[in-house]
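**Q** here are the coordinates; sequence isn't available:
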């Protein structure tokens, strides 16, 4: 199949840095706005859960103080001294109740947040899916499929994981930090000052680390997409890779991309991993100093032993939310890098759908190219092209590889936009009608068959929504596909596997022809539909196509010139131009490019 298009980017494209962290973050937050009420409820529940947990050490300190003073009074022989286990039991009962309520609210928080997270990524996947439907063909021609799949799966999954796990942890960490600070102030402002000193010191230490880690997380996501793209291409084309002995080269490319991913991931994880030990060191130093000063205050009877125990617990917990916040900040770096890639996809230029001024219900089939100019980029490959096709004519398009045959079809279907001139259907400019309306008037049978994982019935009925069983069977019979379908174990209910490898190439082509027959379009496009099948199957397919083309305007791309002898018009293309046109006999009489091409194929067959 001839195809003229822009070069496909290779696997060695350098990773790009994040362009707009703040803008991407704000845009990501905008996806949460429709769920403001749920997020507010999550925030309230998180506060309640955290407050109940924070009060726990203070209550425990009261029990320890009661136990200590009772034991001390008993040892000193103080009248009425001794341990009041009733009071201690009441305190412990209150403590148990606090922790039960804290766990209950924590459960509610996680449940609500998981709903918010999944709803958000659901909307994001919906937006990406709708976007993919609106992107022009040139977008997919210019990018590996795995790159697009990675953005829709890995990157969105990263966002979902962050929303579900890290966002609630971030809320809890902030509430815990504030709550612990309040509780410590009520116990001892002096000890609180010692504990708080560690906060600016921690921020001073982790600030440069967070800033540096951003570019590595962005590079990690980029290289992951490239690796997925390479694996997807090598897997789908593994037979070709093996046939040409390119396993070693494929492995080298994989190793190169994998090495870059390893390097970026190692640096990102190493830099983010530094945070924990550094935070632990600062927290432990603060803990030691608090223990020394607190011991002195207890000896001086300036603070109770229960309160100092509670304060030490708080001081250990005080660094935990800071550490969690620092870790979450790293996760957010990775998440924003993933979100940026998703938003880049969402911001891609869509197919421009102009206001339709022409209505084409069912075309008669008159097609005209009028001074058509087209090129990929600034260089014109087709210039001043003029073609006139009458309704019901069969037009064959021939020429060497790269002549522009498939490009002509892409322009006819408006997969690409013209640089100049116009294409008319029944004298109506194709750009003045909707793409859906235009393409609804065409049926396509391509060299590369496309069938999906489903029953044969589903694949045929893809050509017409709501098709009856009788219509499906009639289309299969017209395509000479009914016989082989009925010989399959489940007939029309036979499920094609993911790779559609449980039927032959010729059978696939017959199914696609049946699909086109069922659609019953007024115009047909056939792109070298018999190039990869045996002679007997080719005859069947040719018979099916002749029946399909009867009474319709048909465009046939052909390499085997013997199959288009009876075409009403043959267009001979070379380097984007129609250099000859006429019937088979007329072109042979001209003894030009077509005649040379035809004789070369005939000579090749004789030589064989």
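**A** Thanks, I have it. Quantities reported herein were computed from a predicted structural model and do not represent experimental measurements.
**Q** can we go C-alpha only for contacts and neighbour counts from here?
**A** Fine.
**Q** Now do the same contact list for residue 386.
**A** If you count contacts by C-alpha atoms under 8 Å, 6 or more residues apart in numbering, residue 386 has them with 368-372.
**Q** Give the buried residues for the strand or helix carrying it.
**A** Using DSSP states H and E, residue 386 sits within strand 382-389. Applying a neighbour-count criterion of 16 or more other C-alpha atoms under 10 Å, one finds 382-383, 385-386, 389 buried in strand 382-389.
**Q** Please tabulate the residues you listed in TSV, including the columns distance to residue 296.
**A** What follows is the buried residues of strand 382-389, written out as TSV (distance: C-alpha to C-alpha, whole Å):
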residue	distance to residue 296
382	90
383	92
385	95
386	98
389	101
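**Q** about what we covered before: go through the contacts of residue 386 and say which is closest to residue 552.
**A** Using C-alpha to C-alpha, residue 368 comes nearest to residue 552 of the contacts of residue 386, at 15.4 Å.
**Q** circling back to that earlier point, quick one, the helix or strand that the strand holding residue 386 is followed by and strand 382-389 angle?
**A** Toward the C-terminus, strand 382-389 is succeeded by strand 394-398 as the next helix or strand (DSSP H and E). Strand 394-398 and strand 382-389 are oriented at 150 degrees to each other (axes from the mean of the first three to the mean of the last three C-alpha atoms, to 10 degrees).
**Q** In addition, the following structure is provided for comparison:
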């Protein structure tokens, strides 16, 4: 009933059309009784009573009722289909809105295939229920009720005899509902797993081929596909136990009607026409009983899917926007004050403290897993710190309007993502109203203009999914141009030039200096050449800042930074200070 109440919340908007559809279903149910009644009249009055002048009028009524029934049925089927499409449209929009509101915590733990299963397969089950199952349940219940009432008005004793088997059918229908429900939940869960395997294989098909792992992936899919088959077979076994019983019991109506009705006709307590009417109404008892199993199937499938959809709609976001968040312009003052963060049981950042002012460039280096990317993720409020405060312009980021804050930031992430769009569209993603000349200028700054111009369609070239068709360096430069065009107050470059050659990196750095005036920039890198000109360099290890200072200061510190420099460059450069001392590796 919870799932029914949930879907009614969306149907309520269309309650007038919904009610009209149900009224038309009742009319069709009433019209379904006309032909059996007229058939009985023809036998008793025309054939036996020899009232031949009634024949054509009675046949005309039968034809008219059939045509009217067909037209009304077509109309309300169309009504319910349109209602279902509107309902699914609304729910799907809400699902997509929810997916856009959910944060990194959710996407870190949820597989894409599971999300897609809810957006497609589960939504289709919801649509089918609202478009077909609802009126079929109502229609079959009305047919059964009308037929029973009609039978009792004709001959109560024969009606009672035929209904004697109904409680038994109801018992088995209830048992079927109870037994089949869990199997559909398992089927939906396994379908999500199967969907995830397919999605991962498609997304990672280049890795699969590069490592010649096609047989492994095929086997992995086969295992999940086998699981999906077994779940469906387990559900089918439940049906195999109950459906034959329901069908057999439904067939008992005919036996009772012929046996008991025949005796009554012989004893003159029932006319032959009335028996023919009962015979014509058998389907009105038989069909709802037969349909009960299938409708139970549909309802259980709907419940399983509705739970999945509702669960996603109710999934809370851990990152919640401030109710009255501050929306003032971002100048670029950044402060981390004793910030710590853990992901599950793993400590990622521990007691991180530093400040950056507008116009400053902060370089962040450290080994993989040292917490460099997590640090800037907290700045963008992709996650919230467990303790300590991250401030922008002196205000805790948790107290600012999250959308306004991110609008004034730009980030080029490690994992470059390009949309299946033109190159111009990708660059202008953060500033869609930017003129084409501004797009070109951003591409020039990012050293992307030259290779874009060499493409067959230039800036109108369609980029393949996730940037397929472009080299790693080309994707990085397009992503950098996208961030530059946004003209942010705070720019984060997360290993942005790792895939470009040293000469291109140097040109990018020289050009960036011109546009970073007055902006706060964070550069995360493994190459010291990327951060050596920064105003402040933070050296991270196991989530802590172990060294900080300028390039020259860190070279003189004889620590981790100096060792990395020697490993990358083979020796120390001359470092000038007021004593004009040339430092060598290991010197004090």
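**A** Arrived safely, thanks for sending. The model shown is predicted, which means the values in this text are computed figures rather than measured ones.
**Q** if we can go back for a sec, which of the contacts of residue 386 of structure 1 are conserved in structure 2?
**A** Retained in structure 2: 368-372, out of the contacts of residue 386 of structure 1 (criterion both residues aligned by TM-score structural alignment, their matches' C-alpha atoms under 8 Å).
**Q** Residue 59 of structure 2 -> structure 1?
**A** Matched by TM-score structural alignment, residue 59 of structure 2 corresponds to residue 92 in structure 1.
**Q** who touches its match in this structure?
**A** Neighbouring residues of residue 92 of structure 1 by C-alpha under 8 Å, 6+ apart: 59-60, 63.
**Q** do the same with residue 483 of structure 1
**A** Counting by C-alpha under 8 Å, 6+ apart, residue 483 of structure 1 has contacts residue 477.
**Q** In which helix or strand does the spatially most central residue of structure 2 reside?
**A** Per C-alpha atoms, centre = their mean, the C-alpha nearest to the average position across structure 2 is that of residue 115, at 3.8 Å. Per DSSP H and E, residue 115 of structure 2 falls inside helix 112-117.
**Q** so where in structure 1 does that helix end up aligned?
**A** Alignment of helix 112-117 of structure 2 against structure 1: residues 145-150, by TM-score structural alignment.
**Q** how about the matching stretch: buried residues?
**A** 145-148, 150.
**Q** distance from that stretch to structure 2 after superposition?
**A** On superposition with structure 2, the mean distance recorded for stretch 145-150 of structure 1 (mean C-alpha distance after the TM-score superposition for structure 1) is 1.3 Å.
**Q** and that stretch, how far from the chain's centre?
**A** 6 Å (C-alpha atoms, centre = their mean, to the nearest Å).
**Q** now stretch 232-241 of structure 1
**A** Centre to centre, stretch against its chain (C-alpha atoms, centre = their mean), the figure for stretch 232-241 of structure 1 is 21 Å.
**Q** what's that stretch in contact with?
**A** In contact with stretch 232-241 of structure 1 (C-alpha under 8 Å, 6+ apart) are residues 144-146, 247, 250.
**Q** can you rerun that using 10 Å?
**A** Contacts with stretch 232-241 of structure 1, where a contact means C-alpha atoms under 10 Å, 6 or more residues apart in numbering, come from 144-147, 149, 226-229, 231, 242, 245-251, 254, 499.
**Q** Now list the buried members of those.
**A** Using 16+ other C-alpha under 10 Å as the burial test, these include 144-147, 226-229, 231, 250, 254 as buried.
**Q** Now do the helices in the stretch 151-300 of structure 2.
**A** Using DSSP state H, counting those that start in this stretch, the helices found in the stretch 151-300 of structure 2 span residues 156-163, 166-203, 205-210, 214-266, 272-313.
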